[in-house]
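> only geometry, no sequence info:
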């Protein structure tokens, strides 16, 4: 694929992550549930990661640091889901 097509697709993916983040942020504003805030933050981090790796002028295998940002985003999602389940289980026992 040409560089233009890859940049175009990466821009679309970045926009998608950003829009999904805004979608979850809208739910967080309505409900004030930290799960939605965690998802909004994670998708924002994924959007930033996608934009940085698209515009960074390095070879494809040399941006290992980008996986660290993805790891933070996915860890945030996992922690939010686990936290939500633990809180729900604690309320059910009371």
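Structure received. Since the structure is predicted, the reported quantities are computational estimates derived from the model, not experimental observations.
> for the rest of this, base every contact and every neighbour count on C-alpha atoms.
Noted.
> contacting residues around stretch 57-77?
Stretch 57-77 is touched from outside by 38-39, 41-43, 45-46, 49, 53, with contacts defined as CA atoms under 8 Å, 6 or more residues apart in numbering.
> format the residues you listed as a markdown table; extra columns: neighbour count.
Formatted as a markdown table, the contacts of stretch 57-77 follow (neighbours: other CA atoms under 10 Å):
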| residue | neighbour count |
| --- | --- |
| 38 | 24 |
| 39 | 25 |
| 41 | 20 |
| 42 | 25 |
| 43 | 27 |
| 45 | 21 |
| 46 | 25 |
| 49 | 20 |
| 53 | 16 |
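> second structure for comparison follows:
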């Protein structure tokens, strides 16, 4: 993949995505603190990991969304949320 072609726009947009992900993570942490529902904690972790993952793209010499470690971080965060959803629904059965 090629290096960042529009560095100002790319850094701004990726920074905006990171900021939105962090705000969402804090939002879910607030609800987790009030309700102590593990599903809120799983979503907070998901958005926190996504923020770290997106900011890691900027540190790569050739930003590549297909990087193995970035993919594994995303996969683990999604599996964590899916596991929390399944755990929450299995408690109702």
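That came through, no problem. Keep in mind the model is a prediction, meaning the values are calculated, not measured.
> overlay them and tell me the TM-score.
Remark: TM-score between the superposed chains equals 0.87 [TM-score structural alignment, normalised by the length of the second structure]; 89 aligned residues with a CA RMSD of 1.5 Å.
> and the contacts of stretch 57-77 of the first structure, which two are furthest apart?
Greatest spacing in the contacts of stretch 57-77 of the first structure, by CA to CA: 38 and 53 (22.4 Å).
> counterpart of residue 35 of the first structure in the second structure?
Residue pairing (TM-score structural alignment): residue 35 of the first structure is matched to residue 39 of the second structure.
> that match: neighbour count?
A count of nearby residues for residue 39 of the second structure, using other CA atoms under 10 Å, gives 22.
> distance of the residue positioned nearest the centre of the second structure from residue 5 of the second structure?
By CA atoms, centre = their mean, the second structure has its centre lying nearest to residue 50, at 1.8 Å. Using CA to CA, to the nearest Å, residue 50 of the second structure is found at 23 Å from residue 5 of the second structure.
> what do you get for residue 63 of the second structure?
Noted for residue 63 of the second structure: a distance of 10 Å to residue 5 of the second structure, by CA to CA.
> which of these two has more neighbours?
Between residue 63 of the second structure and residue 5, counting by other CA under 10 Å, residue 63 is the more crowded of the two (15 against 8).
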